[in-house]
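Chemist: Got a predicted structure plus its sequence, pasted below:
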Amino acid sequence: MVAGVSRRWFMSGAVLVAIAAPLLAPSPVLAAPPKPDTITIAGDDLAEPITVRSKPAPELFAAVLSQVSWLADAKGQTSSPKAGNLGPKYTVVVHVGEQAKQTYDLYPLAAGGPRAFRPAKQPDKRKTTNAWFYGRLTMSETLRATGVPLPEKPETLHGGIGGGERVFDEDTLNPGRDLDKLLGDLREVLLLNGAVVLVITLGLAGISLLVRRRTR
């Protein structure tokens, strides 16, 4: 009887182990999502789209990808520029394998500095909004390196996300207005300093009068 009970306990334990084994086994490591490996660049002045792949040209591919990779989830930085100030448009499409994932319009010769546009309609069907951005200051030279027919324009400033420092039109700065503002600020400072000096003088005079009365 003892042998029968032990056998039943052994069988029950084996069944429990068999049931619990899949639950206790470590979950398989999730495979990393595939990375972009191809970029196409299309434009009105291009006979056919330019293709940049990661394997034969990893540095060039990374440079082009850096121009648009930060745009996916970023908030718009600027309102829609005037069409006449944008210059030529180049549509950059980022692919993973044969599947298009992201698309952006780049304007390397826009007045005031490069601009980038993210359309709400994306090839991977993700939800986003139309948005305009200040592009990186290296945009023109990066596109030119891929074969886009742009004038040589060596960049001396390296823009971070959103382009870093901005380049302004000549009309953006108004020397006369800035001088008037400077003079106005200087006048306010002088008046404030004069008021402070007057208060200090009156205070010292009052203290001196009080001391003189007490010493009599």
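Modeler: Good, I have the coordinates.
Chemist: switch to C-alpha atoms for all contacts and neighbour counts from now on
Modeler: Noted.
Chemist: for the longest strand along the chain, which positions count as buried?
Modeler: Longest strand in the chain by number of residues (criterion: DSSP state E): strand 99-107. By neighbour count on 16 or more other C-alpha atoms under 10 Å, the buried set for strand 99-107 is Ala100, Lys101, Gln102, Thr103, Tyr104, Asp105, Leu106, Tyr107.
Chemist: for the fifth one, what are its contacts?
Modeler: By C-alpha atoms under 8 Å, 6 or more residues apart in numbering, the contact set of Tyr104 is Val68, Thr91, Val92, Val93, Ala116, Phe117, Arg118, Pro119.
Chemist: So which of these is the closest to Leu137?
Modeler: Each of the contacts of Tyr104 was checked against Leu137 using C-alpha to C-alpha; the closest is Ala116, at 11.3 Å.
Chemist: State the next helix or strand along the chain beyond the helix or strand hosting that closest one.
Modeler: Here Ala116 sits within strand 115-118, counting by DSSP states H and E. Counting by DSSP H and E, the next helix or strand C-terminal to strand 115-118 is strand 131-134.
Chemist: Looking at the buried residues of strand 99-107, spot the one nearest Asp180.
Modeler: Tyr107 (35.4 Å).
Chemist: next, the one to line up against it:
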Amino acid sequence: MVRRVTRLLTAVTAAVACSLALTGATAAQAAPKPKPLPAGVDITGDRLGEPLRLRAEADAAQVNLVIDQVRWLGATGQLRGPSAADLGPKYTVVVLAGDKAKNTYDLFPLAKGGPRIYRPAKQPDQSELRAGWFFGRLNMSETLRSVGVPLAPQFDTLSGGIGGGERVLPEEALNPAGDLDTALGDLQRLLLLNVGVVLIITAGLAGIALLVRRRTR
């Protein structure tokens, strides 16, 4: 009986070890590697007498804030954007690779219906992308203002009485990140794998307890 219990314990331990190893490998694969920060960004636009030059060496936090506004853009966007009368002031962001311009984006933080981004097809690095319009992040105006763009303070929501506020942006603009579904899928698979490990341990312990109980009767 002792030998059987020992063999069962060894089998359960091996199964748990394999499951934990698989869980660790899945977690490592699910964790995305952070992309390196560009060398800097140049911002030009309304009420900016000269370009606002931000460099990663001295302004890493500010550069990261600006890049966060455009880093999530997918391969395709909307073919048509708002009319020119509804766009408001435009700010062009040029992303640098070393001392050369790599990408450019037009940001409209005060556009009617919510912030918008336009990505031209022709880029400074000669790459060809599909031109498109995208909904911008809710905090675009505040982000640009925090890095030095002359914009008045804005609020993301309008007060709507008891029970909360009314969204300024349409519902489809609240989740612009193209890879959010992928991240949630990875998290779900990781949680299911952890549940499987717990079930294996529980089943093993229950089997051992049942065997010991029968042998001691």
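Modeler: Now that the structure is in, tell me what you want to look at. On a predicted model such as this, the values are computed, not experimentally measured, just so you know.
Chemist: hang on, the earlier thing: only whichever of the contacts of Tyr104 of the first structure are buried, select them in ChimeraX.
Modeler: In ChimeraX syntax, the buried subset of those is picked out as below (16+ other C-alpha under 10 Å):
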select :68,91,92,93,116,117,118
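Chemist: that older thread, export the buried residues of strand 99-107 of the first structure to JSON lines and append columns for distance to Pro123 of the first structure.
Modeler: JSON lines is the format used below for the buried residues of strand 99-107 of the first structure (distance: C-alpha to C-alpha, whole Å):
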{"residue": "Ala100", "distance to Pro123 of the first structure": "6"}
{"residue": "Lys101", "distance to Pro123 of the first structure": "5"}
{"residue": "Gln102", "distance to Pro123 of the first structure": "6"}
{"residue": "Thr103", "distance to Pro123 of the first structure": "7"}
{"residue": "Tyr104", "distance to Pro123 of the first structure": "11"}
{"residue": "Asp105", "distance to Pro123 of the first structure": "14"}
{"residue": "Leu106", "distance to Pro123 of the first structure": "17"}
{"residue": "Tyr107", "distance to Pro123 of the first structure": "20"}
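Chemist: which one in the first structure is aligned with Arg214 of the second structure?
Modeler: Aligned against the first structure by TM-score structural alignment, Arg214 of the second structure finds no counterpart at all.
Chemist: Thr10 of the second structure versus Arg214 of the second structure, what's the distance?
Modeler: 20 Å (C-alpha to C-alpha, to the nearest Å).
Chemist: And these two? Which one has more around it.
Modeler: Thr10 (12 against 9; other C-alpha atoms under 10 Å).
Chemist: SS state for that one?
Modeler: Following DSSP: H, G, I helix; E, B strand; the rest coil, Thr10 of the second structure is assigned to helix.
Chemist: what do we get in the first structure for it?
Modeler: Matched across to the first structure, Thr10 of the second structure finds no residue, judged by TM-score structural alignment.
Chemist: what's the longest strand of the first structure aligned against in the second structure?
Modeler: Going by TM-score structural alignment: strand 99-107 of the first structure matches residues 100-108.
Chemist: mean shift between the matching stretch and the first structure?
Modeler: Taken against the first structure, stretch 100-108 of the second structure registers an average deviation of 0.3 Å after superposition, with mean C-alpha distance after the TM-score superposition for the first structure.
Chemist: tell me how far that stretch is from the chain's mean position?
Modeler: 20 Å (C-alpha atoms, centre = their mean, to the nearest Å).
Chemist: shouldn't Gly45 of the second structure be in contact with Pro89?
Modeler: Yes: Gly45 of the second structure lies in contact with Pro89 (C-alpha atoms under 8 Å); the separation is 7.5 Å.
Chemist: And the two? Which one has more around it.
Modeler: With neighbours defined as other C-alpha under 10 Å, Gly45 of the second structure and Pro89 compare such that Gly45 has more, 18 against 15.
Chemist: so who does that one touch?
Modeler: Applying C-alpha under 8 Å, 6+ apart, the residues contacting Gly45 of the second structure are Pro51, Pro89, Lys90, Tyr91, Thr92.
Chemist: Please repeat the previous calculation with a cut-off of 6 Å.
Modeler: Residues near Gly45 of the second structure by C-alpha atoms under 6 Å, 6 or more residues apart in numbering: Lys90, Tyr91.
Chemist: And for Gly113 of the second structure?
Modeler: Leu169.
Chemist: how far does the helix ranked longest in the first structure sit from the chain's center?
Modeler: Using DSSP state H, we find that the single longest helix of the first structure is helix 175-215. Relative to its parent chain, helix 175-215 of the first structure has a centroid offset of 47 Å by C-alpha atoms, centre = their mean.
Chemist: all strands for the second structure, in order.
Modeler: Using DSSP E, strands in the second structure cover 40-45, 52-55, 91-97, 100-108, 116-119, 132-135, 157-159, 165-167.
Chemist: Relative to Ala75 of the second structure, which of those strands is closest?
Modeler: It's strand 132-135; of those, that one is closest to Ala75 of the second structure (C-alpha to C-alpha) at 8.8 Å.
Chemist: Relative to the first structure, what is the average displacement of that closest one?
Modeler: Mean for strand 132-135 of the second structure is 0.4 Å (mean C-alpha distance after the TM-score superposition for the first structure).
Chemist: quick one: contacts of that strand?
Modeler: Residues contacting strand 132-135 of the second structure (C-alpha under 6 Å, 6+ apart): Gly77, Gln78, Leu79, Gly81, Arg116, Ile117, Tyr118, Arg119, Ala173.
Chemist: State the distance from the closest residue to Pro34 of the first structure other than its chain neighbours to Thr51 of the first structure.
Modeler: Excluding the flanking residues, the one nearest Pro34 of the first structure by C-alpha to C-alpha, 6 or more residues apart in numbering is Val96, at 6.8 Å. To Thr51 of the first structure, Val96 of the first structure is 13 Å away according to C-alpha to C-alpha.
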